[in-house]
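In: dropping a prediction and its sequence here:
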Amino acid sequence: MNGAIPVLRGRVQAGAPLAPFTWFRVGGPAEWLVRPADEQDLVALLAGLPAGMPLTVLGAASNLIIRDGGLPGVVVRLGGAFGGVVVEADGLVAGAAALDVTVAQHAAAAGLAGLEFLSGIPGSIGGAVAMNAGAYGAEVKDVLDWAEVATAGGIRRLPAADFAFAYRHAALPPGGIVTRARFRAAPGDAAAIAARMAEIRAAREATQPVRARTGGSTFKNPPGHKAWELIDAAGCRGLRQGAAQVSEKHCNFLLNTGGATAAELESLGEAVRSRVLAHGGVQLDWEIKRLGLPA
C-alpha cells in the first residue's frame, strides 16, 4: 500500500505537480497521482480505495482550473492503454484518453461522416462523454451508442439513454469513470468531410485564442443568449486580474498571459459574472470546472 492506495501495476506518485497537464498551466499538486495500467488496474483502484477518499479524473485538462492548493485524495490520469481508436463500418470505438480531434481524424480517414464536430472540441473522449461536449451544431448525445464505465464492481457498458444527457451534462454511475465509447457515423464523401473539418479548424483559429494558455469556453450559454455577447456588452473584453485576462479575441475565454495563479483566473471569472449580472440581469454559469483547494 502507498498510504491508502491499493497496490497497482500502474504508476502511483505522491505530491505530483498537476499544472503541466492543464491547458492553463496553473494549479497545485495531487496528493496522489495514479496512472492505471489498464481497465483491470483501474477497477482494482476503485475497489480498493477507502470510503470517503476524494477521487478526481483528469482527462486532457482543457476545460479545467485546478486551484493553487492542489487536489486532495487520488487523481486518476488515463494513459496509452485507454487511447486506442478502432474504426468499424458504421462508427468507431474510442478509448477515454483518445483526443476528440484524433477521433474526428480517424473517422475522416475512413470516410465516415457525422463526427467532424469533435475536431472543434479541445479535450479527450472520456471528458466529452462525461460533460456531453458539443460544438458547431452537434453534441456527444447525438452520436453516442454506448460507453463503458469503470466502477468498483467492474466495467459496465451503458447505452446512451442511461446517461440522461442534458446541455453540457451527463449522469454517470457514482464514482464511475468512462473508459471507452462507441460513436455512430455514416459513410460519406471524403472531400466533403475534409472540407467540413477544415472549415471548423479555420473558424476556431479565426475566432478563438487557440495558441494561448486558456481553458476553452468559460461560461455556458444561458438560454436564449450567447455568453460572449453578454460579456462583451458588460465591458469585460480584455479585463485583467493580475496575469489573468479576458481574451480580446473571444471574450468567453480566459487567458493566463504568463505567471497567473488559479486564484486570479477564478477571481476574474467571478468578476465577469458579477458585471454581466449587474449589466444585463443574466446569471452566467461556469462551464469550466474549478477543482481543489485554495492556496
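Out: Structure received. Numbering: from 1, shown residues only.
In: drop to CA atoms for contacts and neighbour counts, all remaining ones
Out: OK.
In: got a list of what R9 touches?
Out: Listed by C-alpha atoms under 8 Å, 6 or more residues apart in numbering, the contact partners of R9 are 36-37, 41.
In: which residues in the stretch 101-250 of the chain form helices?
Out: 125-130, 190-207, 227-233 (DSSP state H, counting those that start in this stretch).
In: okay, those helices, which one's buried deepest?
Out: helix 125-130 (a mean of 26; mean count of other C-alpha atoms under 10 Å).
In: quick one: residues in contact with that helix.
Out: With C-alpha under 8 Å, 6+ apart, helix 125-130 has contacts from 59-60, 94-100, 133-134, 140, 147, 169-172, 177-181.
In: redo that, cut-off 6 Å
Out: 96, 98, 100, 170, 178 (C-alpha atoms under 6 Å, 6 or more residues apart in numbering).
In: so for P50, which of the helices of the stretch 101-250 of the chain sits nearest?
Out: helix 125-130 (23.7 Å; C-alpha to C-alpha).
In: how many residues are close by the closest residue to Q105 other than its chain neighbours?
Out: Closest residue in space to Q105, ignoring its immediate chain neighbours: S119 at 7.5 Å, by C-alpha to C-alpha, 6 or more residues apart in numbering. Using other C-alpha atoms under 10 Å, S119 has 23 other residues around it.
In: my read: S119 touches V103, true?
Out: No. Judged on C-alpha atoms under 6 Å, S119 makes no contact with V103 at a distance of 7.9 Å.
In: that older thread, and the helices of the stretch 101-250 of the chain as JSON lines, adding distance to V12?
Out: Formatted as JSON lines, the helices of the stretch 101-250 of the chain follow (distance: least, C-alpha to C-alpha, whole Å):
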{"stretch": "helix 125-130", "distance to V12": "21"}
{"stretch": "helix 190-207", "distance to V12": "37"}
{"stretch": "helix 227-233", "distance to V12": "40"}
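In: before we go on, here's another structure to hold up against the first:
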Amino acid sequence: MTASDQLTLPQLEGSAERGGSLASFIWFRTGGPAEWLVRPKDEADLARFLAELPNEVPVTPIGVGSNLIVRDGGVDGVVVRLPKSFADVTIEPGNKVRAGGAAMGITVASAARDAGVAGLEFLRGIPGTVGGAVRMNAGAYGREVKDVLVEARVVLRDGSAETWPLDKLGYTYRHSDVPEGAVVVEALFKGTPGDSATIGAEMDRIAAEREASQPLRSRTGGSTFKNPPGHKAWALIDSAGCRGLRVGDAQVSEKHCNFLLNLGNATSAEIEDLGEEVRRRVMDKTNILLEWEIQRIGSYD
C-alpha cells in the first residue's frame, strides 16, 4: 500500500486517470500502469495541481517513453504526461526556437529548418520530447542539448514555476540538475543563420543514418547504456559476445548492440534482466562497468 492509495487528487482542468496505462505508449510496450496518469491543461493547471498535491505523493514526468523501462509493478503516485497543448513550436528573433515540453525533437528541428535556423539538426535524431531531452541532456551526432539551450521553463514539485538559464541546469553527460518531481514545460533553443536546403539535407542524412544503423521499427528503448570515456558501448557489448543475446522475449539487437528489443511478449523484468546480464558480461570481459542510460522507474511485479 502506498501513501497515495486513498488519495483524493486536487482539482484539475485536464484529465486524471487512475490505473492509466503506460505500456500503451512506452516504446517497449511493457510495464505496469500508473497509479494516477495526469494530463494537465496548461502550465497554470499543472502548477496549481502540484502545489495542492500532498508532498509525500511522488511525481514522475514521462514524455513518449522512448528511453524508459517501466517496471511490471507500475509506478506509484502521479505520472504527469504533457498533452498536445504543450507541443507548440515558435520561431523568435535572433535564430531562437521556443518549444513546449511535449514537442518532439523532429518537430523542433523541422521548424528551425523552415526558418533557416541551423545547429538544431541533431534534434532530428532524438526520438523523444523536448522535456525529456532537456532533463537528460540528450544528444546525437556530436551535439547535446547543452550546446543549443538558452533556458528552460520548469514547474517544480511544490508548484512553483521558474525559468532556468543554461548554467543552472548543471549539465554533464546525459544528466541535469532538474530535481525529482519537476516537469520541464518549455525550452528556448538558439541556433545560427543557415540555408534551409542545407539544413534539410543534414536532417535527411541523420534520418538515413539512423534507419541504416538502428532498429527503429522495433519495440525498443533507444540507447541502453552510456558510452564510457574513450569507448563505444555497442562495441564493448559486441566484444563480450552479447549480440543477439536473449532473456525470454527480450533480445540484444543484432543490428545495433546498444539497443534492447521486445520481440513481442517480453516483460519489463526480462528486458532489465537482459541489460544486467550484458553489464555483467562486459565487466567480465573488459573490466568496464556500463552505466544505464535508459531510465528505469516503478516497482517490480
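Out: Received it, and whenever you're ready, just let me know what you need. Just so you know, these numbers come straight off a predicted model, no measurement behind them.
In: quick check: TM-score for this pair?
Out: Laid over one another, the chains give 0.98 as their TM-score (TM-score structural alignment, normalised by the length of structure 1), with 295 aligned residues with a C-alpha RMSD of 1.2 Å.
In: in PyMOL, select just the buried ones from the contacts of helix 125-130 of structure 1.
Out: Burial among the contacts of helix 125-130 of structure 1 is assessed by 16 or more other C-alpha atoms under 10 Å; the matching PyMOL selection reads:
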select buried, resi 96+98+100+170+178
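In: from the contacts of helix 125-130 of structure 1, which two are the most distant?
Out: Based on C-alpha to C-alpha, the longest span within these runs between A98 and A170 and measures 18.8 Å.
In: relative to K168 of structure 2, how far out is V154 of structure 2?
Out: Distance of V154 of structure 2 to K168 of structure 2, given as C-alpha to C-alpha, to the nearest Å: 12 Å.
In: and A212 of structure 1, what pairs with it in structure 2?
Out: Here A212 of structure 1 is matched to S218 in structure 2, going by TM-score structural alignment.
In: that match: how many residues sit nearby?
Out: Neighbours of S218 of structure 2 (other C-alpha under 10 Å): 16.
In: again with V87 of structure 1
Out: Neighbour tally, V87 of structure 1, other C-alpha under 10 Å: 17.
In: could you do the one 4 residues further on as well?
Out: Using other C-alpha under 10 Å, G91 of structure 1 has 23 other residues around it.
In: same thing with W164 of structure 2?
Out: For W164 of structure 2, the count of nearby residues is 15 (other C-alpha under 10 Å).
In: OK, contacts around the aligned partner of it in structure 1?
Out: Taking TM-score structural alignment, the alignment pairs W164 of structure 2 with L158 from structure 1. Under the criterion of C-alpha under 6 Å, 6+ apart, the neighbours of L158 of structure 1 are 146-147.
In: which strand or helix spans the counterpart of V87 of structure 1 in structure 2?
Out: V87 of structure 1 maps onto I91 in structure 2 when the alignment is built from TM-score structural alignment. For I91 of structure 2, the host element (DSSP states H and E) is strand 89-92.
In: and that strand, which residues are buried?
Out: Buried positions in strand 89-92 of structure 2, judged by neighbour count with 16+ other C-alpha under 10 Å: 89, 91.
In: got it, and stretch 252-259 of structure 1?
Out: Under the neighbour-count criterion of 16+ other C-alpha under 10 Å, stretch 252-259 of structure 1 has 252-257 buried.
In: which of those residues sits closest to L284 of structure 1?
Out: N252 (10.7 Å).
In: next, the closest one: secondary structure please.
Out: Judged by DSSP: H, G, I helix; E, B strand; the rest coil, the three-state class of N252 of structure 1 is coil.
In: aligned to it, what sits in structure 2?
Out: Using TM-score structural alignment, N252 of structure 1 lines up with N258 in structure 2.
In: quick one: contacts for that match?
Out: Taking C-alpha under 6 Å, 6+ apart, one finds 223-224, 234 in contact with N258 of structure 2.
In: hmm, back to that, how big's the offset between the strand holding I91 of structure 2 and structure 1?
Out: Aligned to structure 1 and superposed, strand 89-92 of structure 2 gives a mean residue distance of 0.9 Å (mean C-alpha distance after the TM-score superposition for structure 1).
In: distance between that strand and the chain's centre?
Out: 22 Å (C-alpha atoms, centre = their mean, to the nearest Å).
In: got a list of contacts for that strand?
Out: By C-alpha under 6 Å, 6+ apart, strand 89-92 of structure 2 touches 97-99.
In: next secondary structure after it?
Out: Following strand 89-92 of structure 2 in sequence, per DSSP H and E, is strand 96-100.
In: buried residues in that following strand?
Out: 96-100.
In: which elements pack onto it?
Out: strand 89-92, strand 183-190 (3 or more C-alpha pairs under 6 Å, 6 or more residues apart in numbering; DSSP states H and E).
In: show me the one of the ones you listed that comes nearest T8 of structure 2.
Out: strand 183-190 (21.2 Å).
In: what's the average per-residue distance for the closest one once overlaid on structure 1?
Out: Compared with structure 1 after fitting, strand 183-190 of structure 2 has a mean deviation of 0.5 Å; criterion: mean C-alpha distance after the TM-score superposition for structure 1.
In: so that strand matches what in structure 1?
Out: Residue span in structure 1 matched to strand 183-190 of structure 2, by TM-score structural alignment: 177-184.
In: distance between the matching stretch and the chain's centre?
Out: Between the centre of stretch 177-184 of structure 1 and the centre of its chain there are 14 Å (C-alpha atoms, centre = their mean).
In: again, but for stretch 70-79 of structure 2
Out: Distance of stretch 70-79 of structure 2 from its chain centroid, counting by C-alpha atoms, centre = their mean, is 16 Å.
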